[in-house]
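Enquirer: Okay, here's the prediction I keep looking at, along with the sequence it came from:
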Amino acid sequence: MMETVTFRAMVPGDAGAVYRLWGGLFPAHPLSFGEFNDLLFCAGPIDFSLYRVACTEQKIAGVACGAADRESETGFIQFIGVAEGCRRHGIGRNLMDYLAGEFRKQNIRKVVFSGYPRNYLVPGLDAQQYPIGLPFFESLGFTVQSRPVSMRIPLDRYSPPPNPMPGDFTLEPFADEHLAGVLWLCREYLHPEWVETVQKGYIKGAHSCTGVVCLGPGREVAGFAFYGMVGDDPNRFGPIGVDPRHRGKSIGAALLHGCLRSQKEAGCPESYFLWGDEGSVAVNMYTKNGFSVFSSMAILEKEL
């Protein structure tokens, strides 16, 4: 018989139990406690009204964590799960209904799982690893909007190809003098949320970013490729970006191989990333240069 379940706001003392629940629910996506804290609690302003747990007398049986972007009127489900043995009792639906109600109070019009642009624990739902997830979300009215892929390349036998930079462009290891240019490029031409990723990585790396930059004829930053910037894993590749004014010159491929070379020299057995848009120019470039897909996700959305 199922124990009585109560629902309440998450409190700071729940963090350890919630982390252990994550480990049991998502074994294919292991995180250290530090990485978990970084992604869930350090990704920007926290609204604890969007952090909810379901409890029995013995344990936390379920959890749902959300984030709201009022500017885009979008809510994000960062993490939802119910412990095995407590499923099919309406716990997940109750947690999701609660978050939907809180989102409506904040004039949120659309909910996404997961795809949180600041930081995500997983990019989306891996239906192969977690087959109960997709029917659950579909029963709540969510539909699949996109299918990002996660890719990797082993580095034990990797040998960077000859990849000369075009014209007056040069490839160099990141140095302090490049930080402002990288941040400006992220904000003005690439992804503004990468500004925070690079800032945090620079501070974590004792005033350094691990990777390479491409410099233009005037020594301006025209592109960059980093690794080990998110979490504690130096094998994790990204972000990578090229000034759109300089695309079509094979700078992206040169940055990619410059970064892979750095990872191999640092002793990384592989390089991987968690999110690339299926069929995109970037994913085609990775495939052409030796990466292969190890996980296919689904980004799900629902209008409120």
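Expert: Nice, thanks for sending it over. Owing to the predicted nature of the structure, the values given are computational and were not obtained by experimental measurement.

Enquirer: rest of the way, CA atoms for contacts and neighbours
Expert: Fine.

Enquirer: What about Val122, how many residues nearby?
Expert: Per other CA atoms under 10 Å, the neighbour tally for Val122 reads 19.

Enquirer: What are the boundaries of the helices in the stretch 151-300 of the chain?
Expert: When assigned using DSSP state H, counting those that start in this stretch, the helices of the stretch 151-300 of the chain occupy the ranges 179-189, 194-204, 251-265, 281-288.

Enquirer: What are the boundaries of the strands in this protein?
Expert: Counting by DSSP state E, residue ranges of the strands within the chain are 6-9, 51-55, 60-69, 74-82, 110-113, 143-146, 148-154, 170-173, 211-215, 221-227, 237-242, 270-277, 292-296, 299-303.

Enquirer: how about these in CSV, adding mean neighbour count?
Expert: Listed next are the strands of the chain as CSV, based on neighbours: other CA atoms under 10 Å:
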stretch, mean neighbour count
strand 6-9, 15
strand 51-55, 21
strand 60-69, 24
strand 74-82, 23
strand 110-113, 22
strand 143-146, 15
strand 148-154, 21
strand 170-173, 17
strand 211-215, 26
strand 221-227, 26
strand 237-242, 23
strand 270-277, 20
strand 292-296, 18
strand 299-303, 19
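
Enquirer: Structure two is appended below for comparative analysis:
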Amino acid sequence: MQIRGFRPGDGAALVEAWRRALPLDPMSYPRFRDLVLLDANFDPDGLRIALDGDRLMGAAYAVRRRVAMVGGDLEPGTGWLPFFFVTPDARGVGVGRAVVRSALDWLRNQGAREVFFASYTPNYVLPGLDAEAYPEADALLRDLGFERRSEAAAMDRSLVGYRLPDELRARVDDLVAGGHRFGTPTGDDLVEVVRLAGEDFSPDWARAIRSAVVAGLPLDRIVGAWDPDGTLAGWAMHAAYENVLERFGPFGVRPDRRGTGLGRILLHLTLERMRAAGAHSAWFLWTGERSPAGQLYRSTGFAVTRRFAVLRAELT
């Protein structure tokens, strides 16, 4: 068995091996190119590939920051393991352990002292490990010293037959009569949307909004809420990630306006727009199942479809 870094010409074989290894999460070549090869932090040597002659048996992707997410912080002590896999015909002989160790060794040699699976931004494929779907991977990572740090819940909701609740429409009418505004942001309004997303929620959300709009996202995929004084109170959107119409988020309400029902209004107004655009469902990959947001989603008809464990290990 040979383990080496990624080389031009490996992509098609890697994607085909991925499809066989991870049947619940198949990958296309265009997505692999966009999420991995064209990521600003991609280093070919960090994508470790296990080969038996010309046969690709598995891969493990290690990444560290070459471009800061916030300011100039490259988080030099931290690395990420966004994915790894072994094809079914190569399992049981140590390929997975060897290729993951090779990826961890690469991170260690880059100066990383800790590694996370798989909460990498900006281009994570999945938030973490679905242990129910991939128990062998769970066992391997735990044996290599990974420990659970948190859990992300993916949720889905059918939009077939969806309609905006009458009481919510009446509530919106009352708020508008009192001076509130709900609707599509203008280009100028995006400055405040991006600021709120980046400062009060996540820098990656701000990046996602900017990137989506620059790539041509129609602004009617975003719903904003403004207080009577013109201050942005919150926003919700869909299709921000990879232009997937049915993917909801990101979504947030200003901290001092939470608990007022604005989040529920923004969620429903966005679901209504999604249905109008032809979406048959709404889904997202990451929320805290027991968080206030998770409870809001459940009360709106979303149900947990998968659970992902975010794992961490020290690199000693």
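Expert: Everything's here; your move. Model, not experiment: these values are computed from the prediction.

Enquirer: Send over the TM-score of the superposed chains.
Expert: In this superposition the chains share a TM-score of 0.92, using TM-score structural alignment, normalised by the length of the first structure; 300 aligned residues with a CA RMSD of 1.9 Å.

Enquirer: re the thing from before, can I get the strands of the first structure in JSON lines including distance to His191 of the first structure?
Expert: Converted to JSON lines, those look like this (distance: least, CA to CA, whole Å):
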{"stretch": "strand 6-9", "distance to His191 of the first structure": "33"}
{"stretch": "strand 51-55", "distance to His191 of the first structure": "27"}
{"stretch": "strand 60-69", "distance to His191 of the first structure": "16"}
{"stretch": "strand 74-82", "distance to His191 of the first structure": "17"}
{"stretch": "strand 110-113", "distance to His191 of the first structure": "19"}
{"stretch": "strand 143-146", "distance to His191 of the first structure": "18"}
{"stretch": "strand 148-154", "distance to His191 of the first structure": "17"}
{"stretch": "strand 170-173", "distance to His191 of the first structure": "22"}
{"stretch": "strand 211-215", "distance to His191 of the first structure": "17"}
{"stretch": "strand 221-227", "distance to His191 of the first structure": "13"}
{"stretch": "strand 237-242", "distance to His191 of the first structure": "9"}
{"stretch": "strand 270-277", "distance to His191 of the first structure": "14"}
{"stretch": "strand 292-296", "distance to His191 of the first structure": "22"}
{"stretch": "strand 299-303", "distance to His191 of the first structure": "19"}
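
Enquirer: Out of those strands, the one nearest Gly201 of the first structure is which?
Expert: Between Gly201 of the first structure and the strands of the first structure, the tightest spacing by CA to CA is seen for strand 221-227, at 9.3 Å.

Enquirer: quick one: that closest one to the second structure mean distance?
Expert: Mean deviation of strand 221-227 of the first structure relative to the second structure after superposition (mean CA distance after the TM-score superposition for the first structure): 1.4 Å.

Enquirer: what separates that strand from the chain centre, distance-wise?
Expert: Offset of strand 221-227 of the first structure from its chain centre (CA atoms, centre = their mean, to the nearest Å): 18 Å.

Enquirer: I'd like to check the angle between it and helix 251-265, please.
Expert: For strand 221-227 of the first structure against helix 251-265, the angle by axes from the mean of the first three to the mean of the last three CA atoms, to 10 degrees is 40 degrees.

Enquirer: contact partners of strand 221-227 of the first structure?
Expert: 178, 181-182, 185, 209-216, 234-243, 246, 251-252, 255-256, 258-259, 263 (CA atoms under 8 Å, 6 or more residues apart in numbering).

Enquirer: returning to that earlier point: among the helices of the stretch 151-300 of the first structure, which is the most enclosed?
Expert: Among the helices of the stretch 151-300 of the first structure, ranked by average contacts under mean count of other CA atoms under 10 Å, first place goes to helix 251-265 (a mean of 22).
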